[in-house]
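Asks: Requesting a structural model of the entry that follows:
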Amino acid sequence: MSTHVTNESGHSWTAATRRQLERRLPWENLLPDRQPFWVGSWVYVFGVVTIAALVWVILSGTILALFGPQWWHLSSAGRFFNSLHFWSVQVFFVFMVLHLWGQYFMASWREGRAPTWMVGAVTFGVSIVAAFTGYLSQQNFDAQWIAVNAKDAVNSIGVGGFFNVLNFGQMYGLHVMLLPIGITVLVALHIVQVRMKGVVPPIADSNAVTIKGR
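Replies: Now for the predicted structure:
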């Protein structure tokens, strides 16, 4: 005798959640086989390069976090991964700024895409905080100099009571755990929003045709 209980009416919270997801993000939007031709513009290439750089930042940062500060200061392999992490961050920020500038001048918040734009802007702000904590986690003279000079600035805006920039443990924990998770979630949300609303069309050509396979 079966003990399974079914909800024939489909009014369970799981059914409601599934219907909302199917309505807001159907499969043809999540995995489309057609894209507008302007997806191939450099503005969107900059966004893809930003995501690729973020992958390298996370991978190299994970390796550095596993071995600790002494490894990346004293080991040749550690210095290599530290350099890889550093330059991945540079590429990440350069192309993120180019992507944001391009989307700004395209007025990418048009046609209900304001949340997509706001999530991208928030991601940029969180990334700056992540970069700041990364500098403080270097465990060298530069990190100490930045921390000492930043302490008064942090205190002046009233957030010094929540964290101490001179505390390596706090900064390292933020840099390798909380902030990367936050950035990853924001980037994933940003991509889903782009899939839901589609890429923003050029201002002068909002009714351009799509081509198959792009």
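Asks: Please make it C-alpha for all contacts and neighbour counts, starting now.
Replies: Noted.
Asks: Identify the single longest helix in this structure, thanks.
Replies: helix 76-105 (DSSP state H).
Asks: What's the first helix or strand after that helix?
Replies: Downstream of helix 76-105, the next assigned helix or strand under DSSP states H and E is helix 114-136.
Asks: Other residues contacting that following helix?
Replies: Residues from elsewhere that reach helix 114-136 (C-alpha atoms under 8 Å, 6 or more residues apart in numbering): 96, 100, 108-109, 142-144, 146-147, 165, 168, 171-172, 174-175, 179-180, 182-183, 186-187, 189-190, 193-194.
Asks: What number of residues are in the vicinity of Thr123?
Replies: For Thr123, the neighbour count with other C-alpha atoms under 10 Å is 19.
Asks: any idea how far Ala153 is from it?
Replies: Thr123 sits 22 Å away from Ala153 when distances are taken as C-alpha to C-alpha, to the nearest Å.
Asks: same deal with Ser108?
Replies: Taking C-alpha to C-alpha as the measure, Ser108 falls 34 Å from Ala153.
Asks: For Phe67, see how far away Met171 is.
Replies: From Met171 over to Phe67 the distance is 17 Å, taken as C-alpha to C-alpha.
Asks: Please give the structure of this sequence too, so both can be compared:
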Amino acid sequence: MSQISTTPPAPPVLRPSRSRRFVQAVDQRLGLDALRYPVPEHANNLAWSLGGLTAAALLILIATGVVLAQFYDPTPEVANASVRTIVEDIMLGRFLRSLHFWTAQAMYVLAALHLIRVFFHGSYKRPREANWLIGVSMFGLTLLAIFTGTVLKWDQEGYEALAHNLELGKILGGAGFWFSSTFAAHTPILVRLYSAHIMLIPGLLVLLVILHALLIKKHKISSHPGLPAPAPDTPANLVSGSPVQDGPAGLAQVTTPSGETYSEAQEPFTHHLRRVGAFGLVLLAVLSAVAVFFPPPVGSTPVAGIEVTKPMWPFWWMFTLENWFGLPAILWGGLAFFLLLFAVPFVDRNPKRSWRTRPVAMTIGALVLTALIVLTILMAVTTPAAHLNM
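Replies: This is a model prediction of the structure:
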């Protein structure tokens, strides 16, 4: 007599869903799973997400810029009229131009705040010096993008901004050849600035953003100096932001030199991107509201021989120096500022990162920031002065 088997049947093998199979197929070919490297919990707060928000602003600028470029004509004779056509005759043209205008300023502010946050927490220190240099370069490119965008309006403000840079090009001599009318006599400089604004500058920004992100993945998001620092001999796998071992799920355990142990929650970088994406949507909503209620005006066609406008506010501190010391002060003041920024990780060699343990660096940083704010305020309350001898 045969016996009835009491062994339970094996559970059926569930085949992954079609969407899951698609994701797996893409990951096998592109390695997207590499984005799931762990990041510490503190990286999800707003201050530590300013870099991601700056990238979100860049995406908004690229998207709106692509649309605006379809209707803009960089020929000097009709450039200003084409801007007016975008605003008055193109569906959503006024909104898109306004969104582009305000997002450019938001990107400048976010990039500046991100640099300040990195400086405050000492996140530029070894081995992250290269990423600081990349960040400063992107900040400079953002200023160049704002300048070229100002000129492209080809109103009185844009015309005078270009005139200043033509004069600065003369001061530079051979180094300022690009801002010379003889560099490409058959091509108006407005056309060359347009190509820089829509191709050269965005292309460099995207390239640097990619390199910036790759270095973040390599070195991990810096630990928070307010938390206990890991011991010098702590294995790499236990440092915050590295794969977790020997600890509770989702936690990185770090032992300090005094023997104290602390844990910080971690999650995949892809989850961090979701939070940055949420912040980005809030940013888009706020900028959209500002764009609707405060659209920038369209200036009139420029008149040669006069100097009556102020530049856009990110440049005000330079123009206060111009009022004091003449036109060359814009050039030398700007160069001194960016050389100082580039020098930060090489001058501040103090391995400590807490602001309390870096009194010299924090004092110098506070003085530079205060000077920029004061110079900006002075230009806000000063009547524009003529320096171009037009």
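Asks: So which other helices or strands are in contact with the longest helix of the first structure?
Replies: For helix 76-105 of the first structure, the elements it packs on are helix 42-67, helix 69-74, helix 114-136, judged by 3 or more C-alpha pairs under 8 Å, 6 or more residues apart in numbering; DSSP states H and E.
Asks: any idea of the angle it forms with helix 42-67?
Replies: Counting by axes from the mean of the first three to the mean of the last three C-alpha atoms, to 10 degrees, helix 76-105 of the first structure lies at 150 degrees to helix 42-67.
Asks: Go through helix 76-105 of the first structure and flag the buried ones.
Replies: 78, 81-82, 84-86, 88-89, 91-93, 95-100, 102-103 (16 or more other C-alpha atoms under 10 Å).
Asks: cool, stretch 201-220 of the second structure as well?
Replies: Counting neighbours by 16+ other C-alpha under 10 Å, stretch 201-220 of the second structure gives 201-202, 205, 208-209, 212, 215, 217, 220 as buried.
Asks: In the first structure, what stretch matches that stretch?
Replies: Taken onto the first structure by TM-score structural alignment, stretch 201-220 of the second structure occupies residues 179-198 there.
Asks: What's Val55 of the first structure aligned with over in the second structure?
Replies: By TM-score structural alignment, Val55 of the first structure lines up with Leu59.
Asks: correction: Arg110 of the first structure
Replies: By TM-score structural alignment, Arg110 of the first structure lines up with Lys125.
Asks: got it, and Ile128 of the first structure?
Replies: For Ile128 of the first structure, the aligned residue in the second structure is Leu143 (criterion: TM-score structural alignment).
Asks: Gly160 of the first structure too?
Replies: In the second structure, Gly160 of the first structure lands on Gly176 (TM-score structural alignment).
Asks: For that match, the count of nearby residues, please.
Replies: 16.
Asks: tell me the contacts of it?
Replies: Counted by C-alpha under 8 Å, 6+ apart, Gly176 of the second structure has contacts 168-170.
Asks: Quick test: list the members of the residues you listed that are still contacts in the first structure.
Replies: Comparing the contacts of Gly176 of the second structure with the first structure on both residues aligned by TM-score structural alignment, their matches' C-alpha atoms under 8 Å, the contacts found in both are 169-170.
Asks: just the buried members of the contacts of Gly176 of the second structure?
Replies: Those of those that meet the buried threshold are 168-169, by 16+ other C-alpha under 10 Å.
Asks: Which of the contacts of Gly176 of the second structure fall in strands?
Replies: Applying DSSP state E to the contacts of Gly176 of the second structure, no entry is found in strands.
Asks: what's the closest of the contacts of Gly176 of the second structure to Leu287 of the second structure?
Replies: Of all the contacts of Gly176 of the second structure, Leu287 of the second structure sits closest to Leu168, with 33.6 Å by C-alpha to C-alpha.
Asks: where does that closest one sit relative to Ile330 of the second structure, distance-wise?
Replies: Leu168 of the second structure is 8 Å from Ile330 of the second structure, by C-alpha to C-alpha.
Asks: do His164 of the second structure as well
Replies: Going from His164 of the second structure to Ile330 of the second structure by C-alpha to C-alpha gives 9 Å.
Asks: re the thing from before, closest to Gly65 of the second structure among the buried residues of stretch 201-220 of the second structure?
Replies: Pro202 (10.2 Å).
Asks: Now do Leu283 of the second structure against Ala63 of the second structure, distance only.
Replies: Counting by C-alpha to C-alpha, the gap from Leu283 of the second structure to Ala63 of the second structure is 15 Å.
Asks: which one of these two has more residues nearby?
Replies: Leu283 (18 against 13).
Asks: Aligned to the more buried one, what sits in the first structure?
Replies: So, by TM-score structural alignment, Leu283 of the second structure is left unmatched.
Asks: Distance check, the spatially closest residue to Leu215 of the second structure that is not a sequence neighbour against Val151 of the second structure.
Replies: Spatial nearest neighbour of Leu215 of the second structure, chain neighbours left out: Asn131 (6.8 Å); criterion: C-alpha to C-alpha, 6 or more residues apart in numbering. Asn131 of the second structure is 30 Å from Val151 of the second structure, where distance means C-alpha to C-alpha.
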